[in-house]
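*Asks:* Return a 3D structure for these sequence lines:
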Amino acid sequence: RSNHWGDMILVNKLVYVLRHPRRWEVVVFKWPRDTSKNYIKRLVGLPGERLQIWHGDVYVNGKLARKPRWARWALARRVWAQNRDSLREKPPWQVLSGDWDLRKNAYRGGGDNDALISFNLPITDFTPYDDPEAESDDGNPVADTTITFKVKARERGRAGWVVAVLGDPQHHVELRLGVGGATTRLYYNGMLVATSPFHIGADGSHSIEFSFVDMRAEVWVDGKRILRYDINARHQTPDEVWVRLGFEHAEGTLTDISIYRDIFYYPDARSTTGLEGEEVKISKDGFWVLGDNTRSSQDSRVWGEVPTDNMMGRAFVVFWPPWRWQVIK
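*Replies:* Next up is the predicted model:
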């Protein structure tokens, strides 16, 4: 959730006495243009670094700044949720193959070969949520996505897989969760890149988190990470985004499906067209901060770096008004 004008926030002023500020933390500081005013933003660039915003991502010293899991979730924007999609008459999924019963709260599918469905709403940096009548503007497609779901599956005649695909035609990852003894596999652009001994038993039900964000694929099952793979490539904004689910040589039920996209940073706070920003050199006594509302935030893209002496501490709790109480991540 975003912070609002009038929120009262607790700030840990001791933490930066004990250690240096860390990337992706939300910090409070004195505004460089008027130190009588306090600002709150997310810390993205550290002293002495070279920083570039390129097609929605942050690059530091020429390398992609990947978010740890806590920051990935802090910056995730929900696109769609199965159990909250009450306004559409039909689920926003297209059947690509196999037999499916797409009821609102439980998708049942399977096939002797493959059975796949594809999410068919646009995933852009402007995403109308839960409103089938809303019109998207000219937002940029965002292929950095995370999907969570619960699955119960069994094989059909032989060992099979639960299948999930994220990405775009240029860069995509495919997860095959083993069913009935099959090995779990991860593919990048059709090439096998990682495996795990995990598999779903005949009566097993599991919570899955599958992400492809910052060119990193991660798989978590029941709160434990079973796979991670980093891809060394620069990712450009795609023309289309793939989110697909299904089964191969298996059948089962998918519930509690939710789709999230990553934040999409712009190099210029006043424009959403130029996607390849110039590299910025941060001084040895400065920090670079960005707002989570990247389309309209007044931040370091407008008024430059924050001097070390202006840093006050890490924001950690909104405590007023009480109905907006939340831990800041």
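*Asks:* okay, CA-based contacts and neighbour counts for the rest of this
*Replies:* Will do.
*Asks:* The closest residue to residue 195 other than its chain neighbours is in what secondary structure piece?
*Replies:* Using Cα to Cα, 6 or more residues apart in numbering and skipping residues adjacent in sequence, the residue nearest residue 195 is residue 185, 4.5 Å away. Using DSSP states H and E, residue 185 falls within strand 184-188.
*Asks:* Give the next helix or strand downstream of that strand.
*Replies:* strand 191-196.
*Asks:* how far off strand 184-188 does that next one point, in degrees?
*Replies:* 150 degrees (axes from the mean of the first three to the mean of the last three Cα atoms, to 10 degrees).
*Asks:* structure for this one too, so we can compare:
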Amino acid sequence: MGKKTKNKRRGPEPVNTTPLPKKRAEKDPRKHGQATRETVESLVIAFVLAFLFRTFQAEAFVIPTGSMAPTLMGRHADMHCPECGQRYRINESELTDSDVDRIREMRGGRVSPAQIMAENRGLAGQCPNCRRINWLGPVNGIRESQDAVLERSYSGDRILVNKYLYSFTDPQRWDVVVFKYPGDAVQNYIKRLVGLPGEELEIKGGDLFVRENDSDEFKIVRKPPKKIMAVRQLVYDSAREPAELRQAGYPLRWTPANDGWTAEEAVNNKRVDLAYQAKATDDTSWLRYSHIPANAVTWATAERTGIDLGPDAKPQLITDYNAYNTTIDGQQLRRQDGRVALPTNDQGLHWVGDLIVDAEVDIASDEGKLVLELVEAGCRFRCTFEVADGSAELTALPFGSTAAQPIAACGKTGVRGDGSHELRMANVDSRLTVWVDGGVLKFDKPTDYDAQELLASDGGILPQQDDANPGDLSPAGIGAEGLEATVDRVTLWRDIYYIAEKNTKDDVTPNRGWPPSDFLMTTSPGEVAVKTDNGPVTWYDMMHDPAAWDAFRARRSQTFKLGEDQFFVMGDNSAASSDARLWAAGNGGKGGIPGGPYLERKMLIGKAVCVYWPHSFDRLPGTSIPFPLFPNVRDMRLVR
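*Replies:* This is a model prediction of the structure:
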């Protein structure tokens, strides 16, 4: 079945316990060159723009809060998980500089700003990949924190803003803009511009819809590929599988669904090196993802000997979880009587069906099929690569159907014959996008689809699953038919989820005391729950139990009408952003009350262009050699 002669000398099929080969196939040097060019380009642009200070064409700003995280960072701690190695940032403190000044004034100036920040700083945060809670330093009374290295606090990203661009051109949707807060023209804020003058905007199911006239239907707003990449958030990276969980019997998230695939594992210090091997089969064999994130209890149990964690792993839906929002501070520890756990509110309250999958694949055959699959509302979206001729086809298989519907085709993808490739597929904003080795594929037809036609069940878009089809509990897969291949790394991401909350002067939210939510929130009994026509349903049941999924019909949508020269802005960190949706009480009671849920053109300062100075390092990277203010070149970047 398309197997090359040279492959016959590879020896017997690997088994699950076979160590990984020490030497992998060499990466394409063009990819390294591309990454180098992008880094150099970002640096050149950053430093060129810095010179524009002298001509007053650009101005520097510091990001004050985490409302745009992880796109742009406010005050934060920069963490590296000691178990899986994942780098992530958490909200180090809710206090802004103005908050510190106000507290210092209330206390008669007897304390320094540093003391105030120390009293209110975060103590721990959760890794987005392995979900271990990591400490920012030793905490009295918390045994597991005593070996933690003290992490310092960093101020927000420093960005350059083009102040005069909007004097010559109109703002564009998805621009990241700096503006004067409408309730207090002294304060500068930064958000993403998503609504344009004269539009009516609808937030529904995590997506944005617009219409220009009352007689028109709302149409979904789709992000271009660069914006998709800018706002995506990590779900899981197979290259960062923690050894401690595996040794305690916790299952892998990517597992073979049948005999066509095998998983190779080798413990490498604190991580497990993983590779997945596909052998040539007559039918499509599948490697599938199950979302089984660990939690604080899982990690505490893993430290005990003789306990098998496998039976406790239960798949759940992917949510709008954001590691930046997982900060645990002293007040929270006191509320939980010292128990170390992440509150439900910080685990993401909403199911996210828009996903992106990346795969590093080494194909060892000159024919056969390789398939990338993403599932939303039970519908299986697939990109099938024909290795023999290098073509690809996009299809959709709705839940409960046996016939796939063609969407579009591409005659030349570059995936032809044997070779190594970086493949990516996104199902975002009711559009399929495919990348091969960094380039976006062009298909013969638009790759947009009608979500109501393909995804809706009895008028609502809900997660789906049955005995024969895991559906949204297994929302991603890689298939192989008639070829041999190795998947060295596979990473799953989610799209940004815009929360349909509204708190304006004329429409005050009923969710007082709750984070922003699509749902009307309550407790039942003592657990976080949502209100439905059939009574409250707990968040835990909604995420884990298909019998509770009808509760997703209780999701609300919100609409906002914009007038002439009015824009709508929201933060990328929708769960922790006081933006135009919530401007009833003056950005959380700070700085006055704006005129309505909109931003007037006259309040715009400019467009964010680049992060020219992210936080610096105190020592040479990778060493213990002191070097104050060592430039953090890696995080200098354009703002997308």
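*Asks:* In contact with the residue nearest to residue 195 of structure 1, which residues?
*Replies:* Contacts here follow Cα atoms under 8 Å, 6 or more residues apart in numbering; on that basis residue 185 of structure 1 touches 175, 176, 177, 178, 192, 193, 194, 195, 196.
*Asks:* What remains of the residues you listed once you look at structure 2?
*Replies:* When those are mapped onto structure 2 and scored by both residues aligned by TM-score structural alignment, their matches' Cα atoms under 8 Å, the shared contacts come out as 175, 176, 177, 192, 193, 194, 195, 196.
*Asks:* I'd assumed residue 167 was in contact with the first one.
*Replies:* No - using Cα atoms under 8 Å, residue 175 of structure 1 is not in contact with residue 167; the gap is 11.6 Å.
*Asks:* What is the aligned counterpart of residue 83 of structure 1 in structure 2?
*Replies:* Structural alignment (TM-score structural alignment) places residue 83 of structure 1 against residue 239 in structure 2.
*Asks:* Surely its match is in a strand?
*Replies:* No - assessed with DSSP: H, G, I helix; E, B strand; the rest coil, residue 239 of structure 2 is helix; it does not lie in a strand.
*Asks:* for the residue nearest to it when sequence neighbours are not counted, what are its contacts?
*Replies:* Leaving aside its sequence neighbours, residue 239 of structure 2 sits nearest to residue 489 (Cα to Cα, 6+ apart; 5.8 Å). Listed by Cα under 8 Å, 6+ apart, the contact set of residue 489 of structure 2 reads 237, 238, 239, 274, 275, 359, 360, 361.
*Asks:* element containing the aligned partner of residue 489 of structure 2 in structure 1?
*Replies:* The pairwise alignment with structure 1 assigns residue 489 of structure 2 to residue 256, based on TM-score structural alignment. Under DSSP H and E, the secondary-structure element containing residue 256 of structure 1 is strand 242-261.
*Asks:* got the contact list for the spatially most central residue of structure 1?
*Replies:* If you average the C-alpha coordinates of structure 1 and look for the closest C-alpha using Cα atoms, centre = their mean, you land on residue 262, 3.4 Å from that point. The neighbours of residue 262 of structure 1, taking Cα under 8 Å, 6+ apart as the test, are 72, 75, 76, 77, 142, 144, 145, 146, 213.
*Asks:* Neighbour-wise, which one of those leads?
*Replies:* Ranked by neighbour count under the definition other Cα atoms under 10 Å, the contacts of residue 262 of structure 1 are headed by residue 144 with 29 neighbours.
*Asks:* Isn't it up against residue 214?
*Replies:* Yes - the pair formed by residue 144 of structure 1 and residue 214 meets the contact definition of Cα under 8 Å, at 6.7 Å.
*Asks:* My guess is residue 104 of structure 2 contacts residue 113. True?
*Replies:* Yes - the pair residue 104 of structure 2 / residue 113 is scored as a contact, 7.1 Å apart, by Cα under 8 Å.
*Asks:* Can you give me the distance of the closest residue to residue 281 of structure 2 other than its chain neighbours to residue 391 of structure 2?
*Replies:* Distances taken as Cα to Cα, 6+ apart put residue 482 closest to residue 281 of structure 2, at 5.0 Å, once the chain neighbours are dropped. Plainly put, residue 482 of structure 2 is 16 Å away from residue 391 of structure 2 if you go by Cα to Cα, to the nearest Å.
*Asks:* can you check residue 365 of structure 2 too?
*Replies:* Relative to residue 391 of structure 2, residue 365 of structure 2 is positioned 15 Å away (criterion: Cα to Cα).
*Asks:* The two - which one has more neighbours?
*Replies:* Neighbours were counted for residue 365 of structure 2 and for residue 391 using other Cα under 10 Å; residue 365 has more, 25 against 17.
*Asks:* Touching, that one and residue 483? I think so.
*Replies:* Yes - counting by Cα under 8 Å, residue 365 of structure 2 touches residue 483, with 5.4 Å between them.
*Asks:* if I read this right, residue 79 of structure 2 contacts residue 126, doesn't it?
*Replies:* No - taking Cα under 8 Å as the definition, residue 79 of structure 2 is not a contact partner of residue 126, at 9.4 Å.
*Asks:* Which one's more surrounded, the two?
*Replies:* Neighbour totals were compared for residue 79 of structure 2 and residue 126, and residue 126 leads with 28 against 21 (other Cα under 10 Å).
*Asks:* Trace the more buried one over to structure 1, please.
*Replies:* In structure 1, no residue is equivalent to residue 126 of structure 2 according to TM-score structural alignment.
*Asks:* Skipping adjacent residues, who's closest to residue 126 of structure 2 in space?
*Replies:* Here the residue nearest residue 126 of structure 2, using Cα to Cα, 6+ apart, is residue 133, at 4.3 Å.
*Asks:* can you pull the contacts of the one you found?
*Replies:* Taking Cα under 8 Å, 6+ apart as the definition of contact, the neighbours of residue 133 of structure 2 are 124, 125, 126, 127, 296.
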